[in-house]
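**Student:** Sequence first, then the predicted structure:
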Amino acid sequence: MRLRPLAAAAAAAALLLTGATTASAGGRHHDDLGLSRHDRADLKRWGHDTWTSFVAMTDETTGLPADNIDASLDPATRSGYTSPTNIGAYLWSTISAEELGIIGKREARQRMKQTLATLATMERHEPSGMFYNWYDEATAAKLTVFPTGETIYPFLSSVDNGWMAAALMVVRTAEPSLRRQADALLEPMNFAAFYDPAANGGIPGRAGLLRGGFWAAPPAGTSTPGTVDGTPVWFTNNHYDITNSEPRIASYIGIARGQIPPAHYYATARTFPASCDWDWLEQRPVGVTRTYEGIEVFEGAFTYRGMHIVPTWGGDMFEELMPDLFVPESEWAPKSWGVNHPLAVRAHIEHGMVEAGYGYWGFSPASDPFASYAVYGVDAIGMDPTGYPSDAEKTNVDAGYEGCRPATNPTPTFGDGVVTPHASFLALPYAPREAVQNLRNIETVLGAYGDGGFYDSVAVRSNTQADRYLSLDQGMVLGALGNVLGGGVLHESFGTRQVEKVLRPLIGQEEFSAGVIK
């Protein structure tokens, strides 16, 4: 169905913008979001339908979810592959579904028990205890060829194993009867396998960085030979070197479990230095230098619409807020994440509703309405010089680098904006009314909704819909609802006293250069 979305959504714009211009610095408690009974009913209904997509994606024998499924929810359209992230998303979504009353305790326990039992049989990299990146969801076998025929070089990803470990940490706390099963899977996972102490800029004594991962055998592309516990591996050439991105979940877990030094958190960059050596960035950062854990940190921020914001790599909601599903960052770090998260949400709202004029907002990597998969974001608050665009035309913003090079595209004209519903769910703790209204418009005006909940993305001007469901994105939806409507179940289950004792003082001491410009 093709509707005319912009005119129909115009009446909601004023409501959305009221909240966008007054977003507070810091999230609110889960029971203090100001949601009406109608809001909660819609959120519960959306959660119920989202769970329906997980049931359809999950193999009945293995208990493993497929990576994706078509909007028809026909099991024959399951992708034929899954990942540690997808499996983790199914586990924490099961916890949320039980907490929301979508399924009963017995069903939730049985589903998780089945999945954990399958995980125990799956091939892993024994020296590190980590899971490979791709498995067949119907057989649980490690894949070496995708269903398309493309060769897979077996890879171990730091961030994907981070999401798996996060899910196991949630399960072991939320369902004590499964603690032994979850612990048996979690305990061998050693995030030190990804940690490179030499990636420290040549500064003696400075903490290192996480690698993207490693291959268990020589891959086709470039890599760096090394060892994990004496076993040869081939490391990625990249390290995760910025703070505001999804790999921080692996950092949090490695630090909390004593496998990575706490100072590693401050070895990553808030932005790169404000120097002409870094003028490939799309704008020059502002900020001051502070010292934490013996490390000098440039507290850099980008400037956007009257705000200073610590950017993600792509300016997307996934990098900014997915780790916040597990670590209550705004509560534990009120002067850093407690300021930045609501401002990033405000930036998404103002970009979609004002700057680009889409009538909708919320941009994050997702299924591409015109192809298979693509990255979307608010380019002006992303560090990627090629940009995570907010539209199908891939419009790139470049404000120039003050004192070093001129702007190339400071005030672009945006085209067919692509919004991703899971971004609005992630934003719920910081702009609840605005998020609910945005989602209502996506459902009722655009019609980007099916039996399994919101379709993965929609290009709003042409109303071209990516009519499929992804485990990862559906997991963000149910994870957010588990926190917002389920009493913070993921926060409480992940952020145990032991985890809080390590992480809260570490991240709580920091002060970002983020804030509203006065």
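**Tutor:** Received the coordinates, thanks.
**Student:** switch to C-alpha atoms for all contacts and neighbour counts from now on
**Tutor:** OK.
**Student:** G508: what's its closest spatial neighbour, skipping adjacent residues?
**Tutor:** Nearest non-adjacent residue to G508, counting by CA to CA, 6 or more residues apart in numbering: A333, 4.0 Å away.
**Student:** actually A374, sorry about that
**Tutor:** A374 sits nearest to D368 (CA to CA, 6+ apart), 5.2 Å away.
**Student:** which residues touch the one you found?
**Tutor:** Taking CA atoms under 8 Å, 6 or more residues apart in numbering as the criterion, D368 is in contact with A374, S457, A466.
**Student:** now do E175
**Tutor:** R109.
**Student:** Just to check, the residue nearest to G508 is in contact with L503?
**Tutor:** No: in this structure A333 lies outside contact range of L503 using CA atoms under 8 Å: 9.6 Å.
**Student:** Of the contacts of D368 - the most surrounded one?
**Tutor:** Tallying neighbours with other CA atoms under 10 Å puts S457 at the head of the contacts of D368, with 31 neighbours.
**Student:** Surely that one touches Q465?
**Tutor:** Yes: S457 is within contact range of Q465, at 6.1 Å (criterion: CA under 8 Å).
**Student:** who touches both of the two?
**Tutor:** Both S457 and Q465 are contacted by P369, A448, under the criterion CA under 8 Å, 6+ apart.
**Student:** Where does G300 sit: helix, strand or coil?
**Tutor:** Three-state assignment for G300 (DSSP: H, G, I helix; E, B strand; the rest coil): strand.
**Student:** Would you enumerate the residues in contact with it?
**Tutor:** R270, T271, F272, P273, A274, P285, V286, G287, V288, V310, F512, S513.
**Student:** Any figure for the gap between it and G26?
**Tutor:** From G300 across to G26, the span is 19 Å (CA to CA, to the nearest Å).
**Student:** just to revisit the earlier point, from E293, how far out is the residue nearest to G508?
**Tutor:** A333 sits 15 Å away from E293, going by CA to CA.
**Student:** And these two? Which one has more around it.
**Tutor:** Using other CA under 10 Å as the criterion, A333 and E293 rank with A333 on top: 22 against 16.
**Student:** that older thread, how much space is there between the residue nearest to A374 and L472?
**Tutor:** Distance from D368 to L472, by CA to CA: 15 Å.
**Student:** got another, please set it beside the one above:
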Amino acid sequence: MQVRDATATKSVRQGWTGRTRVALVVALVALLTASMPASGVYADQSGGDNNSGQNALNAQQRAVLYNIARDTWKFYSADVDPNTHLPLDNIGPNGKRGTYTSAANVGVYLWAVVAAHDLGLISREGARAEIAFTLIEVAKLARDHGFLHQWYDTTSGHVIRNPGDIDCATETTPTFDNCYFISNVDNGWYASGLIVVRSAMPELRGLVNTLLNPMDFGLFYDSRPQTACNVNPAVTGNQPTGQMFGGYYVGLPVEQGSNWQHYYHNGALYSDPRISAYIGMGLHQMPGDVWWRSWRTLPPKQCPTDPDFSWQGQWPVGGYWQVYKDPQSGKRFNVWEGHYTYPGSDLTFIPTFAGGMFEALMANLVVPETTWGTKSFGLADRRAAQVQVKYTTEQLKYPVWGMSPSSTPDDTGGYGGYGVEGLRFPYFGSGADASHPNLGLSQCHGCATEDVVTPHASFIALDVLPQRAYTNIQALRRLYPDLYRPDGGFYDAVNPTTGGVGHRDLVLDQSMIMAALDNALNQRKLQRHFAADPASAAAHRYLSFEKLSIADTGNGDNSGGDSTGNNNG
């Protein structure tokens, strides 16, 4: 069914008619595409129908979700700057607009436009025009090695230090602030959006490649010598080499002087920065080392110089050391296949750093983890959602679940880190031992609070717990009617105890909802777009290769029972 939303296509910008704009885009795309070689197409390996069997969404449920997609798509007509065609970070109450954007915002906005086309909410011509105008503008932005900076002013396209802060043109000497910081994870989401567009709309391949080809994710990889230890004591600062850095500072390389003190590693593989590992390996810019040298849980010591991770949320940690032979290089790696166990049960899972839902499940919106990684991170995705449901309903006694970083549940325009950390379970910090164990649910303890629910968490869980997620979405609308409106879908956050709502929309969170609905209603179509691109090959190989130390007994999402019940670990 093809539905055209006149407001969504934004037919008039600065006096241009939609037909004139589209014609210009077609001409520009033709010029860019003509000089670019066609890339190969990776065979679709995303699997068959989504939500099959007893967990399948029925026709009525699908109709409800489709209407939510239609309402959510209306948000974008107000969100995109009419002059620069860049997506705004957020729109708040009383017309307040967050006129700044980031690499992640651009990437997920591309997801949303593709999803809207897949769902019949915008014509192909309209979607192509919207994407092309944005990418043409992105091509004008200041970049480094093809990567986008941390923040841009959407009214001018200039790099800014922070939202509402100075124009970075006033800072002429490199320093350790956001004028010079290039984020690993944000550019991972940006690249994922480019890859999805390249697959979904091959006619834009040339334009996409002009932006994607200069990007070298190897810049984020710590290629310094590795040891058999968890870290390398020979490297200044005793660094965990072979992992990804959280980013880099332009003109301030990590190996010079004391610069290393300003850098950090994305040590936890099961968190949102893994999107950059998938893409970096897929583009042959990072070796498979990054997969094995990053950690599932923080590991016990292998050498006296290794860090003491007994402060982590759960300690002692269950698991074992497993030697893997890398499927690409043939190198051998000793990997700590650790896991947490939900207290009082046999439910085993891989923790994220701060317990937020998008840390666990955002990558699955584009990378087919649930299909390719049935014994690795696809299984971990389902367990992460089960832990959220179990803890929120049984320990916190909330009527709804879904914690993930989001706006605050008020109209202050604040943003907070929310996640299931198991703060109600015993925690002894670095003093934990077998007699007094830490029993938390995340790697960090106290990095997030557990008092806010965000709707996007339910939508990204549709792929792993479809019936539970759908029921929760309906409960959010029923119990908190102020949380939803027809001209934009869900607002960003609610306090499940007081009912307080943050009347604010983030393009990041709304785009996760659009992507999740494309997958739920179109047999994982956004995942299939990514899977059809050659850059997905490494993700498929590594997800299907590894077996985590969490067992699967086949317990899934039973609509008639507790899908978070005990599993044999």
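**Tutor:** All right, it came through fine. These numbers were taken from a predicted model, which means no experiment stands behind them.
**Student:** thinking again about what came up before, and the contacts of G300 of structure 1, which of them are buried?
**Tutor:** Buried subset of those (neighbour count, 16 or more other CA atoms under 10 Å): R270, T271, F272, P273, A274, P285, V286, G287, V310, F512, S513.
**Student:** Enumerate every residue touching the equivalent of the second one over in structure 2.
**Tutor:** So the one you mean is T271 of structure 1. Using TM-score structural alignment, the partner of T271 of structure 1 in structure 2 is T297. Under the criterion of CA under 8 Å, 6+ apart, the contact partners of T297 of structure 2 comprise A268, V317, W336, E337, G338, H339, Y340, I350, P351, Q443.
**Student:** Now the fifth one: closest residue in space, sequence neighbours ignored.
**Tutor:** When you say that, I think you mean G338 of structure 2. G319 (4.0 Å).
**Student:** In three-state terms, label the equivalent of that neighbour over in structure 1 for me.
**Tutor:** Under the alignment (TM-score structural alignment), G319 of structure 2 maps onto G287 of structure 1. Of the three states, G287 of structure 1 takes strand according to three-state DSSP.
**Student:** circling back to that earlier point, translate the residue nearest to G508 of structure 1 into the numbering of structure 2.
**Tutor:** Superposed on structure 2 with TM-score structural alignment, A333 of structure 1 falls opposite G373.
**Student:** what's the distance between that match and E546 of structure 2?
**Tutor:** 8 Å.
**Student:** try T454 of structure 2
**Tutor:** T454 of structure 2 is 32 Å from E546 of structure 2, by CA to CA.
**Student:** Looking at these two, which has the bigger crowd around it?
**Tutor:** Between T454 of structure 2 and E546, counting by other CA under 10 Å, T454 is the more crowded of the two (31 against 18).
**Student:** for the closest residue to that one other than its chain neighbours, what are its contacts?
**Tutor:** Among residues not flanking T454 of structure 2 along the chain, A493 sits closest, at 4.5 Å (CA to CA, 6+ apart). Residues in contact with A493 of structure 2 (CA under 8 Å, 6+ apart) are 406-409, 452-455, 483, 501-504.
**Student:** Okay, and which of those map to helices?
**Tutor:** P455 (DSSP state H).
**Student:** What segments of the stretch 251-400 of structure 1 are helices?
**Tutor:** 317-321, 329-332, 337-350 (DSSP state H, counting those that start in this stretch).
**Student:** which one of these lies closest to L15 of structure 1?
**Tutor:** helix 337-350 (11.2 Å; CA to CA).
**Student:** Against structure 2, what's the mean shift for that closest one, could you check?
**Tutor:** Its matched residues in structure 2 lie on average 1.4 Å from helix 337-350 of structure 1 after superposition (mean CA distance after the TM-score superposition for structure 1).
**Student:** next one: that helix to chain centre, how far?
**Tutor:** Distance of helix 337-350 of structure 1 from its chain centroid, counting by CA atoms, centre = their mean, to the nearest Å, is 15 Å.
**Student:** still on that earlier bit, strands - which of the contacts of A493 of structure 2 land there?
**Tutor:** Among those, DSSP state E puts S406, S407, V501, G502 in strands.
**Student:** May I ask which of the residues you listed has the most neighbours?
**Tutor:** Highest count within these by other CA under 10 Å belongs to S407, 30 neighbours.
**Student:** circling back to that earlier point, closest one to E369 of structure 2 out of the contacts of A493 of structure 2, please.
**Tutor:** Using CA to CA, these come closest to E369 of structure 2 at P455, 21.6 Å.
**Student:** how many neighbours does that closest one have?
**Tutor:** If you count neighbours by other CA under 10 Å, P455 of structure 2 ends up with 29.
**Student:** before we move on, the earlier item: taking the buried ones among the contacts of G300 of structure 1 together, which two end up most distant?
**Tutor:** Longest span within those, CA to CA: A274 and F512, 15.3 Å.
**Student:** ok so, going back, the residue nearest to G338 of structure 2 touches T341, doesn't it?
**Tutor:** No: look at G319 of structure 2 against T341 with CA under 8 Å: they stay out of range, at 10.3 Å.
**Student:** For T454 of structure 2, see how far away the aligned residue in structure 2 for N463 of structure 1 is.
**Tutor:** Applying TM-score structural alignment, one finds that N463 of structure 1 aligns to G499 in structure 2. Applying CA to CA, the value for G499 of structure 2 to T454 of structure 2 is 12 Å.
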